[in-house]
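J.: what's the 3D shape of this:
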Amino acid sequence: MKRNSPQDPEVHDNHHYSGQRAPQQMPAVEGISGGQRSFLPPEIMAIVVPSLKVGASAGACGLFAGAAAGILQGAPPVFFSVIAGGQWFALGTSYYASRLVAFNAMGGEEKLSPGDKTKASALAGGFAGTLGGLLRGPRNIVPGAIFMSALGAGGQAYANRRAAKAEVESSTDKKGFWAKWSPITQLSDEDYEKLLEERLLRVEADIAIMDDHIKQLRESESAATEGKQSESGNGKPGQV
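T.: From the prediction side, this is the model:
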């Protein structure tokens, strides 16, 4: 009787499928295998990214301002430019980030009143001024906080005023640059009702005037008819 050797393909295949489990495919873990996992939550990224953009813009302005100050003072412009750019970057980033945090903590920018926005901007300015004072020295903390708080509140008050003025202009006039040169005027529902009432009053007045003219014509016709009848009666010969 022939015995199957260990190298027989049938025995090898049976041993492979009977003695060992088939490898199973491991489920992919979302965020780890995909390589697209974010280090910060979306809420924090929504604050960090705009704040860095604002800080970068402020830092660029600080570079030019520092270079100009260095040239005017006869100092190395590169050194002044780097120092001023770093300070302006820190102020812009900290101010805008703390402002967004304050808005979110108070319920969101869309739900805040102009006064609440001014308060939040003042708090953000105080925080940014405190950070700027720490960078320049402990003696500059209180003056920097007061100055930046007033600057933030004043800037937000000015922005609120411009937004209110733009809203009033958009509600009264048509949007667009050529609106004031257009011969067509946009009317609201109340203005349209008033216009219709005025036209209706004019029509009623015209009807009343026409009624008076018709009445006068009828009176003149009746008077003329009576006059003819009286003349014809007087001209008839008397009967015997």
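J.: Going by C-alpha atoms from here, please, whenever you check contacts or count neighbours.
T.: OK.
J.: longest helix anywhere in the protein?
T.: In the chain, assigned by DSSP state H, the helix with the most residues is helix 189-234.
J.: who touches A128 in this structure?
T.: Under the criterion of Cα atoms under 8 Å, 6 or more residues apart in numbering, the neighbours of A128 are 90-92, 94-95, 98, 145, 148.
J.: ok, it to H15 distance?
T.: Separation of A128 from H15 (Cα to Cα, to the nearest Å): 73 Å.
J.: so, if you compare the contacts of A128, which one comes nearest to A60?
T.: G92 (10.8 Å; Cα to Cα).
J.: And the helix or strand hosting the closest one, what does it pack against?
T.: Element membership for G92 (DSSP states H and E) is helix 77-105. The contact analysis (3 or more Cα pairs under 8 Å, 6 or more residues apart in numbering; DSSP states H and E) places helix 77-105 against helix 42-73, helix 114-136.
J.: Show me what counts as buried in the longest one.
T.: So the one you mean is helix 42-73. 47-48, 51-52, 54-70 (16 or more other Cα atoms under 10 Å).
J.: for comparison, sequence B:
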Amino acid sequence: MQSDPASTSAPAARVTYPSALLASALEVGGLTGAGGVLLGSAQGIVSGSPPVLFAAIAGLQWFTAGSAYWATRSAILNRRGLQAWLDIKRGASPDASEIKPSSRTEKVQASTIAGGVSGGIVAAVTRSRSHVIPGVVMFSIFGFAGQHLYELADRKHAASADKRADDKSWFRKLADSRFSPVKVLSEDEYEQLLRDKLLKVQVELALVDESIEKLRQQQIKPLDGPQE
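T.: I've put the predicted structure just below:
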């Protein structure tokens, strides 16, 4: 039985399982919910209200916001992987074309949409229908601004890392120049250099021992001579 060459040569599609996205969303929601509990408790203590009630409400709000935001954002950025999973479930052949990493623009768009969705859900669950549109607008702005700030910090970090790499390569070029008084050694070259120095020290110690032995022999000879 021969296999189909087209099927064997085609790259495997990257499949994204909804359970993995759900688990990561619940994990993020748990972290944000814990932060909400702390903030709610502090708010209740400051305002003189029951801290347990404020902590429960704030924890529910932040858990809903965090999990909904991360689930929506992950689903948008991994939509092709989810489509491949859906094709497999239907028994169809998934798209095996290469999946490129998400661009900065796509990440900003996904964060903005996810912010709006999470804001609308939180407003609908914990507030009223009249708060849905303001919640969508506000959280969309938060998602847009937050992703932009993250990308800005990431670009600055990458630029500083590239600068350090360029400085290091410039120093190495200078050190490798034949006019440079210093030279950059590899580990093997440095080990060989240490071995050569150790060998020279051993030779010098052997010469010193030989000289000491000669002096000792010269001191012993007069004592062994004939006495009058």
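J.: ok so, going back, in JSON lines: the helices and strands packed on helix 77-105 of structure 1, plus distance to T172 of structure 1.
T.: Below are those laid out as JSON lines (distance: least, Cα to Cα, whole Å):
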{"stretch": "helix 42-73", "distance to T172 of structure 1": "34"}
{"stretch": "helix 114-136", "distance to T172 of structure 1": "21"}
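J.: Figure out which of those is closest to H213 of structure 1.
T.: Nearest of those (Cα to Cα): helix 114-136, 62.7 Å.
J.: Off-centre distance for that closest one?
T.: The gap between where helix 114-136 of structure 1 is centred and where its chain is centred comes out at 23 Å by Cα atoms, centre = their mean, to the nearest Å.
J.: How about stretch 152-172 of structure 2?
T.: 17 Å.
J.: got it, and stretch 133-142 of structure 2?
T.: 30 Å.
J.: quick one: buried residues of that stretch?
T.: Here stretch 133-142 of structure 2 shows 135-137, 139-142 as buried, counting by 16+ other Cα under 10 Å.
J.: Nearest residue to the aligned partner of A65 of structure 2 in structure 1 in space, please, no chain neighbours.
T.: Under the alignment (TM-score structural alignment), A65 of structure 2 maps onto L91 of structure 1. Excluding its sequence neighbours, the residue lying closest to L91 of structure 1 (Cα to Cα, 6 or more residues apart in numbering) is A128, at 5.4 Å.
J.: I'd like to know how far the one you found sits from A67 of structure 1.
T.: 23 Å.
J.: for A224 of structure 1, same thing?
T.: The value you get for A224 of structure 1 to A67 of structure 1, if Cα to Cα is used, is 104 Å.
J.: Likewise for G19 of structure 1?
T.: Distance from G19 of structure 1 to A67 of structure 1, by Cα to Cα: 78 Å.
J.: Repeat that for Y96 of structure 1.
T.: On the measure of Cα to Cα, Y96 of structure 1 and A67 of structure 1 end up 25 Å apart.
J.: can you check A223 of structure 1 too?
T.: In this view, A223 of structure 1 and A67 of structure 1 are 104 Å apart by Cα to Cα.
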